[in-house]
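**Q** Got a predicted structure here, sequence first:
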Amino acid sequence: MHTLAKEGFRAAPTHEERVHEAAVLFGKGKSGADHFAQATLLEAFGTDDFPVLLGDAFAKSAIKAQKDAVKEFEPLLVDVTVDSFKRRKLVDLWTGDAFEPVAQGEEYKGGILEETELTHGAGKNGKSYGLTWELRRDRDFSALANFPKALGNGSIKGQNNAVADLLVKNSAWNPEFFGTVATVPFTPDNLDAALKELALRENHRDELVDTSDLVLIHGPALRGQVNRVLKATEIEMQVTDGSKVTKTRIQNPFTNVVTPMESRAVGKRLGTDQGTAWALVQGKTSDLPSIIRTLLSGEETVDIRVKKDQGVRPGGGDVPTDAGSFNDDTIWFRGRDVYGIDPGFTTGVWASKGA
């Protein structure tokens, strides 16, 4: 006679191993191909410990999905971790004050990390999913198996949307972020002019703007032109000799100067400009980061919960969460992610809607 006591989720020596074994049993039994494994899974769902262990496994799966999801804007985001939800002024951690000479026996001069007028903070984001009790009774475990990935992916999609909404407003580059938006097409000459304009600007530290880590953001419709400019061995550009301006082919000067970033989220929001619009934004290694992602200490990954509202038996005793809620038999799962997306130092950004 089969007994659950011999199953890995009961017999494994550590909690982590029992969580793993619960996930293995769920994987074997959810399809129904192995009738013995599915019968064992159904029996395990009726225990107090298996749903809890499987919930832990789902949480780990959701975190893995969060880490594996496509992070469109990760090269732009600079992380700052805080201990509360209170919005605060951004401290200039990227100033890098120059060391000064110190004479023999002289005290070292103190540096100062200046507060800026920029503010940032973290906020709650999340989603809940209701899975019906009937799905489990019908042995349809596909929704249950897929929901951790849905929660993990949802976390990253939320962050991608937050960044895209910062960059684009009302179907155009956001003027509150980029300032004046140009109306020139993406060409070698116009890219060169934009880079020169940025290189001549001064940041809030009275230094020239860093142009060593610039990211070229565009929608999918501009991919061909971006590739023709950035990946060509030689390109045609205007060359000025005194008062004479001529077109000539030269070795591509833009190789490794900017990093292209194609974004579907940005392209969608740009509307009619998505085939022509382009922008330059500082990357995460710049000393003038353009976008700040604020994380809450201890809450850096997605948090998964299951709603425990199934009631108790008339004669006493707990009812497992997978039996469904008291009101409608639905099993509710919730994912929570805590972060904030705020503009950083935007002196070093530039944008054009195209011609």
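**A** Received it, and whenever you're ready, just let me know what you need.

**Q** When you work out contacts or count neighbours from here on, use the C-alpha atoms and nothing else.
**A** Fine.

**Q** Quick one: list the elements packing against the helix or strand where N190 lies.
**A** Assigned by DSSP states H and E, N190 belongs to helix 188-200. The contact analysis (3 or more C-alpha pairs under 8 Å, 6 or more residues apart in numbering; DSSP states H and E) places helix 188-200 against strand 234-241.

**Q** Which secondary structure elements does the strand it packs on sit against?
**A** The contact analysis (3+ C-alpha pairs under 8 Å, 6+ apart) places strand 234-241 against helix 188-200, strand 244-251.

**Q** Try it again at 6 Å.
**A** Here strand 234-241 touches strand 244-251, going by 3 or more C-alpha pairs under 6 Å, 6 or more residues apart in numbering; DSSP states H and E.

**Q** after the strand it packs on comes which helix or strand?
**A** strand 258-262.

**Q** residue boundaries of the helices in the stretch 251-355 of the chain?
**A** Taking DSSP state H, counting those that start in this stretch as the test, the helices found in the stretch 251-355 of the chain are 264-270.

**Q** Against that first model, consider the following:
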Amino acid sequence: MDNIQILDGQAAVAEGEKTGGEGGFRAPARGDQYRARLVEAANLWHDVMYSSGLNAMRARVKLVESLSTSDFPYLLGGVFDRVLMAQYEQIPSVWAKFAGRTTVRDFRPKSLVDLLGGRAILDPVGEGAEYKARKLTEAKYELKVAKRGARIPLTWEMIVNDDLDAFRDLPQRLAQAAVDTEDYLAAALLVKSSGINADFFKAGNGNAADNKPLNVANLDAAVTAIGQRKDSEGRPIVASKLSLVVGPGLETTAAKILEAVEIQFTDDAGTVKTGNYLRGKVQTVVNPWLPVIDKSATAGTSWFLVPTPGQSREALTMGFLRGHETPDLRVKADTGNRVGGGAIAPEDGSFDDDTIQFRGRHVVGAAHVDPKATYASTPPAS
């Protein structure tokens, strides 16, 4: 976390607003007690995480005191939530390089409708003749999001201990879990534990899996095959950019093909050398989740071509619940009240057993869309 910047009473992560010294955050210009306390919480969190020596010891002592003596933990909880958001946004994901993104309004299945018909070449119309009618049909693809999450229990003793490792590492762990969940679901659109996902790559979709190894000639043939396909109206399939999705085992092979300045392959005319035209058409996406999901003997040899996101014929999509597109971090408040009156902060421990429980929630789903511009191959392992 580089900074907490106060905007309209809320804390938002931003860069470049640190004050001098070992760090710290800019206080609000006007006297708003809540915002001032939130900045104080952010400064203390920064000192605990990033300072060293005597400054770090002082910060930890102050944090323990704050957890036990005031409403400061509520504010610190807000800082944790924003640290989670910052780290979630900074962790690179793989799925965005080969799958699109959409949002849904609720948990009910959403139909992604492809309106078919009406786009074929226009019919000639004679003088005074009636225009021919055309039928419109639909192809539907279903997307459904689901709630996912985890609960992390800590103890009051863990919070009080000077090292604070469990508390400090919590936002990073939950942020990484959210990103990994997205990547796992996207990869599962391509493979299952038994191998290539035959629910999508099948003869009925015109993209049944091939069994050719990844090399220049076979990649060229796959790109050509996609370009020669037709849609339901006989129109050409246009995918200006394709993503070559491979597991780590084929990373080097893919790099040798797509990073070469010149490529060589053999066709009916013999051995041919040419400039690497594939570089402008195909980008490599190394997906480490493929061999995690695929337990088959060919897990290390499978490769895929799908349209790069942003084009009209996206093959895969990730769905998020509107208004809840990012992870949500909460703390359980079951501490009871002081005998003399007054609330007790969650971080001071549960009424029953002194535990502090954090919960992360993420709502996400994945779905197949248009198979027409896709290709898969699963050659035998050598």
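**A** Now that the structure is in, tell me what you want to look at. As the structure is a computational prediction, the values presented were derived from the model and not from experiment.

**Q** that older thread, give me the stretch of structure 2 that the helix holding N190 of structure 1 matches.
**A** When structure 2 is aligned by TM-score structural alignment, the counterpart of helix 188-200 of structure 1 is residues 216-228.

**Q** Identify all contacting residues around that stretch.
**A** By C-alpha atoms under 6 Å, 6 or more residues apart in numbering, the residues outside stretch 216-228 of structure 2 that reach it are I237, F265, A373.

**Q** Please enumerate the strands of the stretch 51-200 of structure 1.
**A** Assigned by DSSP state E, counting those that start in this stretch, the stretch 51-200 of structure 1 shows strands spanning 77-82, 88-91, 115-120, 123-132, 168-169, 172-173.

**Q** Nearest to N327 of structure 1, out of those?
**A** Nearest to N327 of structure 1 among the strands of the stretch 51-200 of structure 1 is strand 123-132; the distance by C-alpha to C-alpha comes to 11.8 Å.

**Q** got TSV for the contacts of stretch 216-228 of structure 2, with neighbour count and distance to P73 of structure 2 too?
**A** Listed next are the contacts of stretch 216-228 of structure 2 as TSV, based on neighbours: other C-alpha atoms under 10 Å; distance: C-alpha to C-alpha, whole Å:
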residue	neighbour count	distance to P73 of structure 2
I237	15	57
F265	14	65
A373	25	52
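
**Q** Let me know the closest of those to G149 of structure 2.
**A** Nearest to G149 of structure 2 among the contacts of stretch 216-228 of structure 2: A373, at 34.0 Å, using C-alpha to C-alpha.

**Q** From L219 of structure 2, how far out is the closest one?
**A** A373 of structure 2 is 14 Å from L219 of structure 2, where distance means C-alpha to C-alpha, to the nearest Å.

**Q** can you check A11 of structure 2 too?
**A** A11 of structure 2 is 49 Å from L219 of structure 2, by C-alpha to C-alpha.

**Q** about what we covered before: mean deviation of the helix holding N190 of structure 1 from structure 2?
**A** Comparison of helix 188-200 of structure 1 with structure 2 after fitting gives an average deviation of 1.1 Å (mean C-alpha distance after the TM-score superposition for structure 1).

**Q** And that helix, how far out from the chain middle?
**A** 29 Å (C-alpha atoms, centre = their mean, to the nearest Å).
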